[in-house]
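> next come a sequence and a model predicted from it.
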Amino acid sequence: MNRRLLGAVAAVVALVLGVGALFLLLPERGQGPAAAPASTTSAPATPTSTTTAPRVLVDGPVGVPTRIEIAELGVDAPVMAVGTTPENAQEVPSSLDATGWWRDGAEPGAPGNAVIVGHTASVDDAVFDPLVDAEVGDEVFVTGSGGTVAFTVERTETVPVADFGDVAADVYRSEGDSGLVLMTCGDWNGNSFESTVIVHAVPTGA
């Protein structure tokens, strides 16, 4: 993460046609948590290739990720590279069926946390609907141009939207051991999503 963006980070859930979309706001240092209106949208990110590469396990960065697989949850989905909007919000995938890797952070397998987000839908289906059921020990495979890196779920947490700033530094860690963070919306109350589901994983065998 750009060092000037290492201040408080707030998760704001946008409700669009019953779909929970994470907008991770990145305020300047010293500013309080920002809030985006529910109608805020960002320019659609361009999907990366959705072709599944042969699973060649590597120990290290895999480059730009193109696919994520979590067999225990039935997730097998393309990964889009998403960035940061002019409002300092993390972009989200334009499709319910795709996930979004934050390209301004770490690559999967590199030092720091690679952050991948996906939609949860209050009606119909979305790619990360099952994420709330992730359990310690579940295995996650992330494939990129440099091969596939395997992660194992280490812990999960559900954080109220208003409290996301308390865990932001951990989620967006840019140094240290390699990790993977998966996020989606949680706790639909009939009108909006009240929390963020966060899954933390470490390289398998670490």
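Perfect, thanks for sending it.

> from now on I want contacts and neighbour counts done on CA atoms only, so please keep to that.
Noted.

> from what I can see residue 19 touches residue 127, true?
No - contact criterion CA atoms under 8 Å: residue 19 and residue 127 do not qualify, at 11.2 Å.

> ok, residue 150 - contacts?
57, 139, 140, 141, 142, 203, 204 (CA atoms under 8 Å, 6 or more residues apart in numbering).

> what is in contact with residue 19 and residue 127 at once?
Common neighbours of residue 19 and residue 127, counting by CA under 8 Å, 6+ apart, are 119, 120.

> one step back: of the contacts of residue 150 - the most surrounded one?
Using other CA atoms under 10 Å as the neighbour test, these are led by residue 142, with 26 neighbours.

> where's that one, which helix or strand?
strand 139-144 (DSSP states H and E).

> show me what that strand is in contact with.
Contacts for strand 139-144 (CA under 8 Å, 6+ apart): 52-53, 55, 62-72, 108, 148-153, 201, 204.

> structure two is appended below for comparative analysis:
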Amino acid sequence: DKLPTVPSPTPEPTPTPRPKMPPPTRIQIPSVGIDAPVVEVGYKIVEIQGVKVIEWEVAEYAAGHHNTSANPGEGGNIVITGHNDWKGEVFRTLERVKLGDEVILTSDAGVFRYRVTEIHYRKEVGVPLEERIATGRFLDPMPEERVTLVTCWPYGIDDHRIIVVAKPVG
């Protein structure tokens, strides 16, 4: 018997490179009263239990856009963090966000609208490093456009992270 022939794989089409877009400058979540400026933030490498990990800065009195994450309209993971209980409390009400709520990002390129599709509560204090690293995966580059919002929780205790994911409208 002859073995069935398998067609050779076709080469992947080269994606059209997306233009570099400007970073977000404002975030609004009308349903919970969030309206804050967005500034760029960077990171440093720190060692925890002998493992080198990225520790991101958190902006004071503003939301912080991770400077290596995507910008609105580029297609990718747009990561924005903010304090919930000090230095501006810009994400104080993020814990009240519900699925379907609108997230609006403004940049020099215009206004970009997203809808909340996921809300995660992840323990941060007193969990194994592997679990903390798994939580950090939400900040990784992603192929599809999305906004990932992160803050500490609960208010004044901060032993968890709230992670809110929103996808483009339309």
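Thanks, I have the structure now. Fair warning: this is a prediction, and the values are worked out from it, not measured in the lab.

> after superposition, what is the TM-score?
Here the TM-score for the pair of chains, by TM-score structural alignment, normalised by the length of the second structure, is 0.74; 140 aligned residues with a CA RMSD of 2.1 Å.

> re the thing from before, what's the matching range in the second structure for the strand holding residue 142 of the first structure?
The aligned range for strand 139-144 of the first structure in the second structure is 102-107, by TM-score structural alignment.

> now the matching stretch, how far from the centre of its chain.
13 Å (CA atoms, centre = their mean, to the nearest Å).

> buried ones in the top strand by length along the first structure?
Counting residues, the longest strand found in the first structure (DSSP state E) is strand 147-160. Neighbour counts over strand 147-160 of the first structure (16 or more other CA atoms under 10 Å) mark 147, 148, 149, 150, 151, 152, 153, 154, 156, 158, 159, 160 as buried.

> could you do stretch 94-110 of the first structure as well?
94-103, 105-110.

> and stretch 19-29 of the second structure, by the same measure?
22, 23, 24, 25, 26, 27, 28, 29.

> helix or strand: which one has the aligned partner of the fourth one in the first structure?
Right, residue 25 of the second structure. Under the alignment (TM-score structural alignment), residue 25 of the second structure pairs with residue 66 in the first structure. In this structure, residue 66 of the first structure is located in strand 65-70 according to DSSP H and E.

> so the helix or strand following that strand corresponds to what in the second structure?
Next helix or strand after strand 65-70 of the first structure toward the C-terminus (DSSP H and E): strand 75-82. Per the alignment by TM-score structural alignment, strand 75-82 of the first structure matches residues 34-41 in the second structure.

> that stretch vs the first structure, average offset?
By mean CA distance after the TM-score superposition for the first structure, the fitted stretch 34-41 of the second structure averages 0.6 Å away from its aligned residues in the first structure.

> got a list of contacts for that stretch?
The contact list for stretch 34-41 of the second structure, computed with CA under 8 Å, 6+ apart, reads 23-29, 56-59, 62-67, 90-91, 93-94.

> likewise for stretch 149-158 of the second structure?
Stretch 149-158 of the second structure is contacted from outside by 79-85, 91-92, 94-95, 159-165, using CA under 8 Å, 6+ apart.

> would you list the buried entries among these?
79-85, 91-92, 94-95, 160-165.

> surely residue 62 of the first structure meets residue 106?
No - using CA under 8 Å, residue 62 of the first structure is not in contact with residue 106, being 10.6 Å away.

> wasn't residue 135 of the second structure part of a helix?
Yes - according to DSSP: H, G, I helix; E, B strand; the rest coil, residue 135 of the second structure belongs to a helix.

> how about it, what's its match in the first structure?
Aligned partner of residue 135 of the second structure by TM-score structural alignment: residue 167.

> before we move on, which element is the equivalent of residue 200 of the first structure over in the second structure in?
In the second structure, the residue paired with residue 200 of the first structure is residue 165, using TM-score structural alignment. Assigning secondary structure by DSSP H and E places residue 165 of the second structure in strand 160-168.

> now that strand on the first structure. Mean distance?
Mean for strand 160-168 of the second structure is 0.4 Å (mean CA distance after the TM-score superposition for the first structure).

> what are the contacting residues of that strand?
95, 103, 112-125, 138, 145-154.

> and the nearest residue to residue 140 of the second structure once chain neighbours are set aside, what is it in contact with?
Distances taken as CA to CA, 6 or more residues apart in numbering put residue 77 closest to residue 140 of the second structure, at 7.2 Å, once the chain neighbours are dropped. For residue 77 of the second structure, the contacting residues are 69, 70, 139, 140, 141, 142, 143, 144, 145, 146, 147, 148, by CA under 8 Å, 6+ apart.
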